[in-house]
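Peer 1: Based on what follows, work out the 3D shape:
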Amino acid sequence: MRAFENYSSNCSGPVTILPYVNVAQYKYMHEAVCNLAQDKMVPFILIPFQENDQIDLGGYVARSIQKLNARFQARALCTIGILVDRNSRLGSNDNSNLVFHVGIFFIGGKDDREALALGIRMTQRENVMVTLFRFVVTSNNNNKTKEEEEEEEVEEMLCESLIDEFKSMKFARGNVTWYEIMVVDVVEIMDTIRSLEGNYDLVMVGKRHNIGTLNDEEMAIFIENAETLGMLGDMLSSTEFCMGMVPVLVTQCGGVGESVVPKLCRIASATVSQKSMNVIK
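Peer 2: Prediction:
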């Protein structure tokens, strides 16, 4: 709590810390937090992953926190962010002049849009550099119903609008970079992500995606925490990416009642040309 209060006192932006104490059993903790978030119109809840800092919590506690996180994801109306930070480097250097590098991996869907919207807000700080890697799946699925095609068109419009807003930050502040990467299937997505290792301070990705080729059965041998982190979130937080040394924030858009609590994501209006990237595997 002192760390949060210190940040509130010394940060350059308007940050207020309101501490609460709640005593409850693990299976009921999420109810108090979600109710408070709904009452206060909170758009974003950040919770820790159960395996952070490699602390041995014991089997019962670790499983309880894992179930708690799953209840948050099932119950919360606002956006949920799970921070995987097993080998933290965050806060290790107090020099505020250093550049903080954030990487966003974007395929499509409302969860990815929440991650990108959060990245757009991060660009408001001059010492934060945000890089967007957008994957475009080129394989065609001709077995879709008319309703599915219409839903996909709406999703694509929402994604394009937010991506255009992100690109417009290049002209406003100049601290953003984006790449568009053409891929065929989920296997190529995973292989490409491994080739994009870099000096990130944080990477962000949505839990779920609206691409039909992303299915758990195809990549089951790689998945350990897909239920909590999603397939890409699990991969990014593993030793397969940057030796597991980079903190990963996995976002999930809230469930029912989306009109009650505002989301991070919103429709943009700017239209900017895009940049492509050839990845050598």
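
Peer 1: rest of the way, CA atoms for contacts and neighbours
Peer 2: Noted.

Peer 1: Tell me which residues touch residue 15, please.
Peer 2: Counting by Cα atoms under 8 Å, 6 or more residues apart in numbering, residue 15 makes contact with residue 8.

Peer 1: mind checking the SS state of it?
Peer 2: State at residue 15, reduced to three classes by DSSP: H, G, I helix; E, B strand; the rest coil: coil.

Peer 1: Also the one 4 residues further on?
Peer 2: Three states are possible here, and by three-state DSSP the one that applies to residue 19 is coil.

Peer 1: Next up, the contacts around it.
Peer 2: By Cα under 8 Å, 6+ apart, residue 19 lies in contact with residue 1.

Peer 1: Off-centre distance for stretch 75-88?
Peer 2: Taking Cα atoms, centre = their mean, to the nearest Å, one finds the center of stretch 75-88 at 8 Å from the center of the full chain.

Peer 1: Report the buried residues of stretch 139-159.
Peer 2: Neighbour-count burial for stretch 139-159 flags 152, 155, 158, 159 (criterion: 16 or more other Cα atoms under 10 Å).

Peer 1: One more sequence to fold, the one below, so I can look at both together:
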Amino acid sequence: MHYRHNAELRVLACIHRPDAISAITKLLEVMCPTSERPVVVFVLHLIELIGRASPIFISHQMQKKTMSNNSSYSKNIILALNHFKRHNSGVVSVNVFTTICPLMFMHEDICILGLDKLTSLIVLPFYRKWSIDGLVESDDNTIRTLNCSVLELAPCSVGILVDRGHLGRSTVSSKSSYSVAMIFLGGNDDREALTFAKRMANNRNITLTMVHFVAVSDDVDSHWDKLLDNEILKDVKLNNVGDEYVIYLEEMVKDGPQTALIVRSLVDEYDLIIVGRWHNVESPQTSGLAEWSEFPELGIIGDLLTSSDLDSKSSVLVVMQQQQIDS
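Peer 2: You can find the predicted model right below:
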């Protein structure tokens, strides 16, 4: 939110498995980098250190030879990202690193690299993996624990990317349309998520829809929060965001169940849905939903979109603005 409109966006993307590369590169593609708004990407390949050896931190830009262990994984990542860089020449810079450390310290390496490279967004993969037919293939609770640790200590905003098996298989090309929705309820995280989504309003092949959930009776949010929300929504309502048309929809809701019903109706209409984490915030729009939450790290709306009983092909990006630490 606090970046200048034409400033470069510095992103740290974390990868545990080679099959996550396509989803990450797709997300980078829909950021719509341009010469006026370039993207600098730092990709961190995370490898668990087994035994008592000292942690290792490798820059593949500095290294002439790759390590023998896990080298094929790192090579695949480098090849895929170099291909992405070539297709976005002059507007994307890519730097690949590998960290080999114990799981209990991995979140520290992520946060240290993010701080060192002055990134504004850290992208983490969700711990659950889906197949292309919508079935859950595997869960890795060590990744879930790692994500939660990063959320607590991150030096910048964090996005958890939930790939339902389709994000990396569709393309943003001249022959296809890629549909993105941003669900907005209000608050810091939603404002951060909306700012990120606005970058996508510069590609004619991306359809961006902003869905604003408004409470019929809203006495919970602070007056200041409402002023900030209205300010960031102003250009969206006027369709003055980017070069392409942005669809603005407003949904009046009375409670959480009504919100859930509308959110569930959106999952088959979009390739990617962006939401704010909006964690531990009470509001009329989400009343009664928190007690059913399965994934608290995704917030209430992110949890709804990622529910195991939801047959969805929409991938989800849950954004949390850097938390303010009380002194």
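
Peer 1: rewinding a little: would a markdown table of the buried residues of stretch 139-159 of the first structure with secondary structure and distance to residue 123 of the first structure be doable?
Peer 2: Below are those laid out as a markdown table (DSSP: H, G, I helix; E, B strand; the rest coil; distance: Cα to Cα, whole Å):
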| residue | secondary structure | distance to residue 123 of the first structure |
| --- | --- | --- |
| 152 | helix | 29 |
| 155 | helix | 24 |
| 158 | helix | 20 |
| 159 | helix | 18 |
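
Peer 1: Between those, which sits nearest residue 108 of the first structure?
Peer 2: Set against residue 108 of the first structure, the nearest of these by Cα to Cα is residue 159 (6.5 Å).

Peer 1: and that closest one, what pairs with it in the second structure?
Peer 2: Aligned counterpart of residue 159 of the first structure in the second structure: residue 229 (TM-score structural alignment).

Peer 1: do residue 97 of the first structure as well
Peer 2: Using TM-score structural alignment, residue 97 of the first structure pairs with residue 175 in the second structure.

Peer 1: Its match belongs to a strand, doesn't it?
Peer 2: No - looking at residue 175 of the second structure with three-state DSSP, it is coil, so not inside a strand.

Peer 1: In three-state terms, label residue 241 of the second structure for me.
Peer 2: Residue 241 of the second structure carries the three-state label coil when classified by three-state DSSP.

Peer 1: Quote the end-to-end distance of stretch 198-212 of the second structure.
Peer 2: Length of stretch 198-212 of the second structure, first residue to last, Cα to Cα, to the nearest Å: 14 Å.

Peer 1: now do stretch 236-250 of the second structure
Peer 2: Chord length of stretch 236-250 of the second structure, first to last residue, is 12 Å (Cα to Cα).

Peer 1: same check, this time on stretch 184-200 of the first structure
Peer 2: End-to-end distance for stretch 184-200 of the first structure, by Cα to Cα: 26 Å.

Peer 1: per the alignment, residue 250 of the second structure corresponds to what in the first structure?
Peer 2: Counting by TM-score structural alignment, residue 250 of the second structure corresponds to residue 180 in the first structure.

Peer 1: Tell me if its match really is in a helix.
Peer 2: No - counting by three-state DSSP, one finds residue 180 of the first structure to be strand, located in no helix.

Peer 1: I figured it hits residue 131, correct?
Peer 2: No - assessed by Cα atoms under 8 Å, residue 180 of the first structure is found out of contact with residue 131, at 11.1 Å.

Peer 1: So these two - more neighbours on which side?
Peer 2: Just comparing residue 180 of the first structure and residue 131: by other Cα atoms under 10 Å the higher neighbour count belongs to residue 131, 20 against 16.

Peer 1: Tell me if I'm right that that one and residue 103 touch.
Peer 2: Yes - contact status for residue 131 of the first structure versus residue 103: in contact at 4.9 Å, counting by Cα under 8 Å.

Peer 1: shared neighbours of the two, anything?
Peer 2: If you check residue 131 of the first structure and residue 103 against Cα under 8 Å, 6+ apart, no residue is contacted by both.

Peer 1: Can you show me the helices along the stretch 101-250 of the first structure?
Peer 2: For the stretch 101-250 of the first structure, applying DSSP state H, counting those that start in this stretch gives helices covering 110-122, 146-172, 186-194, 226-236.
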